[in-house]
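>>> Next comes the sequence, and after it the predicted model I'd like to discuss.
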Amino acid sequence: MSIAKVTEVISSSTVSMEDAVKSGIERASKTIEGISGVWVKDTKATIKNNKIEEWRLTLAITFVLND
């Protein structure tokens, strides 16, 4: 039987939402083993001069606990 845990992180990117997800998972994987899924819980953007300056995403990262 496997037990999973969910932790939340906030990731940002000036490029795209997808880039924010990728960089969030990449950074989380440095300290979390066994990542099995991600849920984008919230999406926000900062605006400057009527253009999106930065995407900010709240990610719920699921990982399986080690035995």
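Yep, that arrived. Numbers count the residues shown, from 1 in each chain.

>>> hey, let's count contacts and neighbours off CA atoms from now on
OK.

>>> Tell me who's in contact with K41.
Taking Cα atoms under 8 Å, 6 or more residues apart in numbering, we find K41 in contact with 57-60.

>>> Okay, one more to line up with it:
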Amino acid sequence: MSVLKVIELMGDSDKGWEEAAQEAVTEAAKSVKHIRSVWVKDHAATVEDGKIKKYRVTCKITFEVES
């Protein structure tokens, strides 16, 4: 039986929400092993002069805990 843990992270990008999610996973992978999945919980963006400046996601990352 494996034990899974979930952490919540935010990622951002100036290109899009998909890249923001990838940024969150990439950063998590620097210190967390055995990442199994990512669930994008929320999308947001900052706007300047009528244009989207930054895309942001809040995501939950699930990983296996080593025993």
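That came through, no problem. Just so it is clear, the model here is predicted, and its values are computed rather than measured.

>>> Out of the contacts of K41 of structure 1, name the ones that lie in strands.
Residues from these lying in strands, with DSSP state E as the criterion: 57-60.

>>> okay, now V38 of structure 2: neighbour count?
Here the number of neighbours of V38 of structure 2 (other Cα atoms under 10 Å) works out to 19.

>>> Let me see the contact set for the nearest residue to it once chain neighbours are set aside.
Nearest non-adjacent residue to V38 of structure 2, counting by Cα to Cα, 6 or more residues apart in numbering: I61, 4.5 Å away. I61 of structure 2 makes contact with 6-9, 25, 35-39, according to Cα under 8 Å, 6+ apart.

>>> do that again at 6 Å, thanks
By Cα atoms under 6 Å, 6 or more residues apart in numbering, the contact set of I61 of structure 2 is 6-7, 37-38.

>>> how distant is the helix or strand hosting V38 of structure 1 from the center of its chain?
In the assignment (DSSP states H and E), V38 of structure 1 maps to strand 35-48. Relative to its chain's centre, strand 35-48 of structure 1 lies at 6 Å (Cα atoms, centre = their mean, to the nearest Å).

>>> again with stretch 52-67 of structure 1
3 Å.

>>> Next: stretch 51-64 of structure 2.
4 Å.

>>> Check stretch 26-33 of structure 1 too.
Stretch 26-33 of structure 1 has its C-alpha centroid displaced from the chain centroid by 11 Å (Cα atoms, centre = their mean).
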